[in-house]
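**Student:** Mind folding the following:
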Amino acid sequence: MTEQVTRCGYVAVVGRPNVGKSTLLNHILGQKLAITSRKPQTTRHNMLGIKTEGAVQTVYVDTPGLHIGGKTALNRFMNRSALTALKDIDVAIFVVDRMRWTDEDEMVYERIKYLTCPVIIAVNKADRLEDKSQLLAHLEWLAEKLPDAQIVPMSALHGHNLDTLERLVEGYLPESEHFFPEDQITDRSSRFLAAELVREKIMRQLGAELPYQITVEIEEFKQEGRILHIHALILVERDGQKKIIIGEKGERIKRIGQEARKDMETMFGSKIMLNLWVKVKGGWSDDERALRSLGYQEY
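**Tutor:** Coordinates of the predicted model:
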């Protein structure tokens, strides 16, 4: 009896901020792993999303959006992380937003065009276009820019045409032993995922008021019987930002905690006791040493 050939490889999901990379990863994995919001630069770290189906294991690398004007140490860290993900990969998925092409898309393109591995252009939100002839012209323009790339119109949010995208990716993966156990879905710890869920709820709730200078640190993560106790510290840079997050009579932080707890209970399969604090730590987002101590390290 012949042994089944196993395939495995790394697939970087790249693009400018807020183009749908994390939503795409969550839909491919069939569960929420990467946090999402309408705000650009929601994703700050590279994170692996591992999908194993039979003989094929695909290791997706979700990356921060490449953006122009890295003004702070945090911005520079995010751009470096995204570029690091392009090293030693087997496939790149370049996510673009239907008809829009910005300076930041051009910036990603300038990095992508030198790759020697296969590139797939995933044209997101293609299902929202009424006039398909417009889309066709745009796809032809993209094909001229990256003539060797495969182009897949799709919708990350509604899962439209993702099976085509996955089949293409699978065809490019090299024969290899699997890198991770069959049941592992990410390289990140539960503490990291808990911190990200709290940060997602803050970003979704605050909208235009959102201070970008926020981060979340998990100070305690302890299972006691059927209850998982999580203590999360929300760091901001100014007193005014602390007031915004706490809200009138503590209403906003209470709502952030309720929503984060709900997602955590689904993710960790346990009853959650979540405690949130807010603390001011001036200048952390532009301090390389502070960033390292808060877990902003390149993998």
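
**Student:** Please make it C-alpha for all contacts and neighbour counts, starting now.
**Tutor:** OK.

**Student:** can you give me the strands in the stretch 101-250 of the chain?
**Tutor:** Using DSSP state E, counting those that start in this stretch, the strands of the stretch 101-250 of the chain run over 119-124, 150-153, 215-224, 227-236.

**Student:** Tell me which of these lies nearest to H178.
**Tutor:** Nearest to H178, of all the strands of the stretch 101-250 of the chain, is strand 119-124, at 22.0 Å by Cα to Cα.

**Student:** Check which helices and strands that closest one is in contact with.
**Tutor:** strand 91-97, strand 150-153 (3 or more Cα pairs under 8 Å, 6 or more residues apart in numbering; DSSP states H and E).

**Student:** Next, the structure of the following sequence, for comparison with the previous one:
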Amino acid sequence: MTVDQPDATQWHAGFACLVGRPNAGKSTLTNALVGDKVAITSSKPQTTRHTIRGIVTRDHQQLILVDTPGLHRPRTLLGERLNDLVRETLLEVDVIGFCLPADQKVGPGDTYIARDLAELQRAKRVPVVAIATKSDKVDRERLAEHLIAIDQLGDWAAIIPCSAVRGDQVEELFGVLVEHLPTSPAALYPEGQLSDEDDDKMIAELVREAALEGVRDELPHSLAVVVEEIVPREGRPDDDPMLDVRVNVFVERDSQKAIIIGRGGSRLREVGTTARVGIEKLLGSKVFLDLHVKVAKDWQRDPKQLQRLGF
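**Tutor:** The predicted structure follows:
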């Protein structure tokens, strides 16, 4: 009797979605798994506005990570659309990672998401791995209490504590997520590719991340960024090219515009200096970043403006 040998060229490849309430550590965890920065991070909740795909490829295993906006009770049309985006994404993935930060008790927001996931599991049988993020911020006793609370919240395929900042259990989490991916005759993306986000979206996110640092709590939700154009600077030598990147930063009120610009333009210069470092790394070229701050009154509630700003 012959025994079929496993196909050495067969891949396990598919999509995993990280979900959780705002500021649960999803973007930081995405970056840790990928090993590079593909999603912006901030201490401000609801930083992620789009689904970000990070790609991890190792030894005939390819995990495409979808980092989504945090699920929350929406107060604006933008909030409703972000929640819809998350739910649409959940229907298309092979496994879900539910992030619950260890430095915060399991609360109503987590219960709200757990109910959504339970319905999805019944409808589509998508496995859900519960992830206790930010494990480095608590002691062992508090982490054990948190894991028990997570266990009582739902029926999970696995429960994994991890710290994206320290790298604790990140590899173990990768292994658990990959176990739930389908087989594939080949990788879904070329090896070495870390994300499928286009340059315009990544540049906009880098500018928004820089602009979010140190601002008041109400401002992050009112901030939108649109890349107008990326053009080569004329007259530059072939061995020292430069790109002109023109970007518009939109806020909802004149008072917010003043905050972003700062006294004498000082705040906007800081934003430009910080963002330019990431943009030059992304584009592989020197960059002149031209930032303009504009007011789009109440854009979060206006369907036409939401469409113009890419939502």
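
**Student:** TM-score for this pair?
**Tutor:** Once superposed, the chains reach a TM-score of 0.93 (TM-score structural alignment, normalised by the length of structure 1), with 294 aligned residues with a Cα RMSD of 1.7 Å.

**Student:** Relative to C162 of structure 2, how far out is W299 of structure 2?
**Tutor:** Counting by Cα to Cα, to the nearest Å, the gap from W299 of structure 2 to C162 of structure 2 is 37 Å.

**Student:** for K137 of structure 2, that is, sorry about that
**Tutor:** 11 Å.

**Student:** Comparing those two, which residue is more hemmed in?
**Tutor:** C162 (23 against 15; other Cα atoms under 10 Å).

**Student:** so that one touches V138, yeah?
**Tutor:** No: contact criterion Cα atoms under 8 Å: C162 of structure 2 and V138 do not qualify, at 11.3 Å.

**Student:** which ones are touching the equivalent of I230 of structure 1 over in structure 2?
**Tutor:** Here I230 of structure 1 is matched to V245 in structure 2, going by TM-score structural alignment. Counting by Cα atoms under 8 Å, 6 or more residues apart in numbering, V245 of structure 2 touches V227, E228, E229, I230, V231, V287, F288, L289, D290.

**Student:** Looking for the alignment partner of the third one in structure 1.
**Tutor:** Pairing criterion TM-score structural alignment: the partner of E229 of structure 2 within structure 1 is identified as E220.

**Student:** Spatially, and excluding backbone neighbours, which residue is closest to that match.
**Tutor:** Closest residue to E220 of structure 1 apart from its sequence neighbours, by Cα to Cα, 6 or more residues apart in numbering: H231 at 4.9 Å.

**Student:** hang on, the one you found packs against I272?
**Tutor:** No: using Cα under 8 Å, H231 of structure 1 is not in contact with I272; the gap is 10.4 Å.

**Student:** Neighbour count for those two, which is higher?
**Tutor:** Comparing H231 of structure 1 with I272 by neighbour count (other Cα under 10 Å), the higher total belongs to I272, at 20 against 17.

**Student:** secondary structure element for that one?
**Tutor:** strand 271-280 (DSSP states H and E).

**Student:** helices or strands up against that strand?
**Tutor:** Short answer (3+ Cα pairs under 8 Å, 6+ apart): strand 271-280 of structure 1 packs on strand 227-236, helix 239-246, helix 251-268.

**Student:** what would the helices and strands packed on strand 119-124 of structure 1 look like in CSV with mean neighbour count and distance to V61 of structure 1?
**Tutor:** Listed next are these as CSV, based on neighbours: other Cα atoms under 10 Å; distance: least, Cα to Cα, whole Å:
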stretch, mean neighbour count, distance to V61 of structure 1
strand 91-97, 24, 9
strand 150-153, 20, 19
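
**Student:** a markdown table for the ones you listed, including distance to V108 of structure 1?
**Tutor:** Output for these, formatted as a markdown table (distance: least, Cα to Cα, whole Å):
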| stretch | distance to V108 of structure 1 |
| --- | --- |
| strand 91-97 | 8 |
| strand 150-153 | 16 |
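
**Student:** before we move on, back to that, just the buried subset of the contacts of V245 of structure 2, please.
**Tutor:** By neighbour count, with 16 or more other Cα atoms under 10 Å, the contacts of V245 of structure 2 hold V227, I230, V287, F288, L289 as buried.

**Student:** and the last one, what does it touch?
**Tutor:** Taking Cα under 8 Å, 6+ apart as the definition of contact, the neighbours of L289 of structure 2 are D244, V245, R246, V247, G272, R276.

**Student:** my guess is the fourth one meets V225, correct?
**Tutor:** If I follow you right, that is V247 of structure 2. Yes: counting by Cα under 8 Å, V247 of structure 2 touches V225, with 7.1 Å between them.

**Student:** More neighbours: the two, which one.
**Tutor:** A count of neighbours by other Cα under 10 Å puts V225 above the other of V247 of structure 2 and V225, at 24 against 21.

**Student:** do you know how far that one is from K201 of structure 2?
**Tutor:** Note on V225 of structure 2: its distance to K201 of structure 2, by Cα to Cα, is 9 Å.

**Student:** Same question for Q62 of structure 2.
**Tutor:** Separation of Q62 of structure 2 from K201 of structure 2 (Cα to Cα): 23 Å.

**Student:** between the two, which one's more packed in?
**Tutor:** The neighbour comparison of Q62 of structure 2 against K201 (other Cα under 10 Å) goes to Q62, with 24 against 15.

**Student:** equivalent range in structure 1 for stretch 275-295 of structure 2?
**Tutor:** Against structure 1, stretch 275-295 of structure 2 falls on residues 260-280 (TM-score structural alignment).

**Student:** Can you get me the start-to-end distance on that stretch?
**Tutor:** OK, stretch 260-280 of structure 1 end separation, Cα to Cα: 21 Å.

**Student:** Likewise for stretch 48-58 of structure 1?
**Tutor:** Using Cα to Cα, the two ends of stretch 48-58 of structure 1 sit 10 Å apart.

**Student:** Give the aligned range of that stretch in structure 2.
**Tutor:** With TM-score structural alignment as the criterion, stretch 48-58 of structure 1 aligns to 53-63.

**Student:** Have a look at how far, on average, the strand holding I272 of structure 1 is from structure 2.
**Tutor:** Strand 271-280 of structure 1 differs from its equivalent in structure 2 by a mean of 0.7 Å after superposition (mean Cα distance after the TM-score superposition for structure 1).

**Student:** what angle do that strand and strand 227-236 make?
**Tutor:** Between the axes of strand 271-280 of structure 1 and strand 227-236, defined by axes from the mean of the first three to the mean of the last three Cα atoms, to 10 degrees, the angle is 20 degrees.

**Student:** what's the spacing between strand 271-280 of structure 1 and its chain's center?
**Tutor:** Computed by Cα atoms, centre = their mean, to the nearest Å, the chain-centroid distance of strand 271-280 of structure 1 equals 23 Å.

**Student:** Buried by neighbour count: which residues of the very next helix or strand once past it qualify?
**Tutor:** Using DSSP H and E, the next helix or strand after strand 271-280 of structure 1 towards the C-terminus is helix 288-293. The neighbour-count check on helix 288-293 of structure 1 (16+ other Cα under 10 Å) flags E288, L291 as buried.
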